[in-house]
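> just a sequence and a predicted model for now, questions to come.
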Amino acid sequence: MQRLQQVEKRIEVRPLEQVAAPEAGAAAQTATTQAEPRIDITPLTGYSDLDRALGISSVAFHHNAYTRLTIVGYPYEVSGSDNTKASRVSGYQEDNWFRRYFIGLKRDISLSVKMRSGSYEETISLATLSSTSDRNGLSWNRDVVHDVTGFPWFLVTRDASAPVPRIAVQARYTRAMESGVATATLQATLGAIKAVSPQSTVVTTLSEPATRDRAAAIDQVINNLFASEINETHHSDRNLVWWRADGGIRVAFRVPKSTSDWNGQYDAIGSWAIGFAPPRPSLFSEWHICQAETPAYRCKSDYATAEQAAYATKNAANILRYPLIKTSSGVITIRKWILQEDWYTSAQSSFIGDARSDKLTANALCLTTAEKVTELGLNDIDAALVTWAMMKGLPPARAMDATAWTAPDCAAITQRVG
């Protein structure tokens, strides 16, 4: 157990003075732990858990509500301020023509994040740095993401089977031969390099550059005849019990100062905060459950108040226009989805203008609509709102008694949403 506690402390990456002391009787082992050398096995990336560092929030995450992924980037720039100011600029270093002609190299280093919750997955590239050097010249591509918004909302259910969101952050470096030399044998490649290299029987200031370039080219052929790859991945299950509006995880991205020395010094190029938006009880309302209102979030302090605010701002036309999915053939809104469902068209044809019969049909339709909405992955609040919008916003059946929507379950939904 003591050993397990020590492992957990190293994972949390907290200063030793902030770590609670082990059980009595382990003082000698504690001293050994403090003296142990510690190594960073993921030099390209830095990881910190802001939720755990800040502690459980006084505002709990409410289940049966929706949230979505949030990503805020802090790439470093010389013109930046505070925690985004860079100390220097990374330029574009050229390879000489000799090296390019014989050793075409493509280098890529990237940072990406994947979030998975149940069957829902998102993958986002945060930064990609590429360079290609071959006989055709040199090219560089640097793609850096700052903020990412507009992720889809997903429901965090209240039952024990609710999936736990998992975030995986991966840094990857690849280096591969790009020219036709990569397919040649090593001896043939070395022979070609020597054949075009300036020859000399004595090392002079005139021959030194060519000799140095030839040696470097040979070294690279030996080292790079086959592609090399580095992968670093951090996995984190995000227990929303720890959720905080100012929490999440923070990932730093680092690159080596020299592309030829991956065991040397590294420079940080930026960091990204990855978290989840404050919960909202309805897709059809902008009200969230949070304490401090911001331009991005309208806040109510508790679930019940946010739910009532969602009902108070309901609009049948807006609910029916809500897009469920966009396909190559167009947008499927809630309205279009309902109208194309067999259970709805069947119910419409069952209305006959008789009060008692039509109330039974309407009651079954209200129950079925709410059930089908929850099967889509929405909560009971939105199931009630969609059912209400169906009653208020869709044209009634041609033969339908005016009192049909007063059926018990339909009336209960109308009373619930107000």
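Looks like it came in fine. Values in this document were obtained by computation on a predicted structure and should not be read as measured data. Numbers count the residues shown, from 1 in each chain.
> every contact and neighbour count from this point should use C-alpha atoms.
Will do.
> contact partners of stretch 89-105?
77-78, 132-135, 137-138, 140, 175-179, 181-182, 193, 213, 216-217, 220-221 (Cα atoms under 8 Å, 6 or more residues apart in numbering).
> you'd agree residue 287 is up against residue 301?
No. Residue 287 lies out of contact with residue 301 (Cα atoms under 8 Å); the separation is 10.0 Å.
> returning to what we had before: quick check on the contacts of stretch 89-105: which are buried?
77, 132-134, 138, 175-179, 181-182, 193, 213, 217, 220-221 (16 or more other Cα atoms under 10 Å).
> here comes the other one, which I'd like you to weigh against the first:
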Amino acid sequence: MDITPLTGYTDLDRSTNTAVSLHNMYTRLAVVGDANEQNGLPGQEATQERGYETRQWLQRYLIGLKDDINLSLRVRTGSYEETISLATLSSTSDRNGSTWDRDVTHDAHNFPWFLANRDAAAPIPQLVLQFRGSRAMESGAASAALQAALGAIKTVSPQATVITKLSEPGTRERASAIDQVISKLFSSKVGETHRSDRNLVQWTAEGGVRVALRVPRSTSDWDGPLQEVGYWTIGFAPPRPSLFSQWQICEPSSKATYCMRKPEEAKKAILETKNAAAILSYPLIRNSAGDLTIKSHLLQQNWYVAAQTSFVGNVLSDSGTANFLCLTIIESMMALGLNDLDAWLVTWAAMKGLPQAKAMHPAALSNAQACVEVTKSVSAS
């Protein structure tokens, strides 16, 4: 018996054992849609349309009707949360006339990267797929209101390129705000919810979770036959060993670029093309006031400023200060949520690209053990 006839849920990875290791790597959410639409392509079969049904003026004058349908997805992985509206269909028919508003997310990939796991305790993605549908004798335009609200939230919320301790609160508040807007606009006269918790190590490159949406064929008959709108595949992008390079772990093919089968091969390619200026300019957070880059973040740290004023021109003393700087940069980057490779790359970039104190002895860095180890670790050889 299908107790959720309006929505479908399929685990595409249940019978596979080919998951890609995400150990100490980054990934991000990926939503790929397949809306059941006719795009006018040669040889493509036309699909049955959901038309825009009108009512006579007297019916509209006597009874105002408002139909709303929304399918949304909420994902939580560790400290990272995201809420996505997959489809919204709204119509209003009252004395003022008839309006229709339909909004469909076909593909969504512009999500922040996050570190999957640094140890054996991988985060467990929690998926909540929620359908809300209602028919009420009232007026309004929920779809337009939803898109306006989403636009306002995204405008005022900082946009994270990577999930770190700096961006965690903002992403949680943004996801919560979007979820609250959807809940308020779409009263759950009809509601269906699917929940899933699955360890991140069980997600495969070509798999994921497939969700489907079916709606009444007639906007005026919720008890009539259903028609499939389409489906979306929810998954995660191929893992990346570093935020500062496009190289990823995947099977090379004619359609894929920057693919390496083995993490060791990808790491070598990353180190061969490393660029100090690009690393330092990498944005941790984007907002209307400007980007918070790695460079600006480091220069704002009290310990960094204090260390720069501690150089005195003595090789022994300055080597100790330089050693402290390299160790602290590594620790601070890993505390933010970067992996060890990127923490070393940031430290190397800081040595190469940040202005050094004039009083620092020329041999300070080459005599600081932590700095020497970083240089060796990021060597491409």
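That came through, no problem. Source: prediction; values computed, not measured.
> what's the TM-score for these two chains?
Once the chains are overlaid, their TM-score stands at 0.82 when taken by TM-score structural alignment, normalised by the length of the second structure; 332 aligned residues with a Cα RMSD of 2.1 Å.
> let me see the ranges of the helices in the second structure.
Counting by DSSP state H, the second structure has these helices, from start to end: 57-62, 142-156, 168-185, 263-272, 276-280, 294-299, 302-308, 315-336, 340-353, 369-377.
> can I get these in a markdown table with mean neighbour count and distance to residue 120 of the second structure?
Converted to a markdown table, the helices of the second structure look like this (neighbours: other Cα atoms under 10 Å; distance: least, Cα to Cα, whole Å):
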| stretch | mean neighbour count | distance to residue 120 of the second structure |
| --- | --- | --- |
| helix 57-62 | 13 | 61 |
| helix 142-156 | 16 | 34 |
| helix 168-185 | 17 | 22 |
| helix 263-272 | 17 | 17 |
| helix 276-280 | 18 | 28 |
| helix 294-299 | 16 | 28 |
| helix 302-308 | 14 | 32 |
| helix 315-336 | 19 | 16 |
| helix 340-353 | 22 | 15 |
| helix 369-377 | 18 | 23 |
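> so for residue 80 of the second structure, which of the ones you listed sits nearest?
Closest approach to residue 80 of the second structure among the helices of the second structure (Cα to Cα): helix 168-185, 6.5 Å.
> elements contacting the closest one?
strand 80-94, helix 142-156 (3 or more Cα pairs under 8 Å, 6 or more residues apart in numbering; DSSP states H and E).
> which residues sit against it?
74, 79-83, 142, 145-146, 149-150, 153-154, 157-158, 160.
> which residues sit in contact with the residue nearest to residue 335 of the first structure when sequence neighbours are not counted?
Counting by Cα to Cα, 6 or more residues apart in numbering, residue 335 of the first structure lies nearest to residue 320, which is 4.6 Å off, once chain neighbours are set aside. Shown in contact with residue 320 of the first structure (Cα under 8 Å, 6+ apart): 333-335, 386, 389-390, 393.
> let's see 7 Å
Taking Cα atoms under 7 Å, 6 or more residues apart in numbering as the contact definition, residue 320 of the first structure lies against 333-335, 389.
> want to try JSON lines for the helices and strands packed on helix 168-185 of the second structure, with distance to residue 215 of the second structure as columns?
Shown next, in JSON lines, are those (distance: least, Cα to Cα, whole Å):
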{"stretch": "strand 80-94", "distance to residue 215 of the second structure": "10"}
{"stretch": "helix 142-156", "distance to residue 215 of the second structure": "16"}
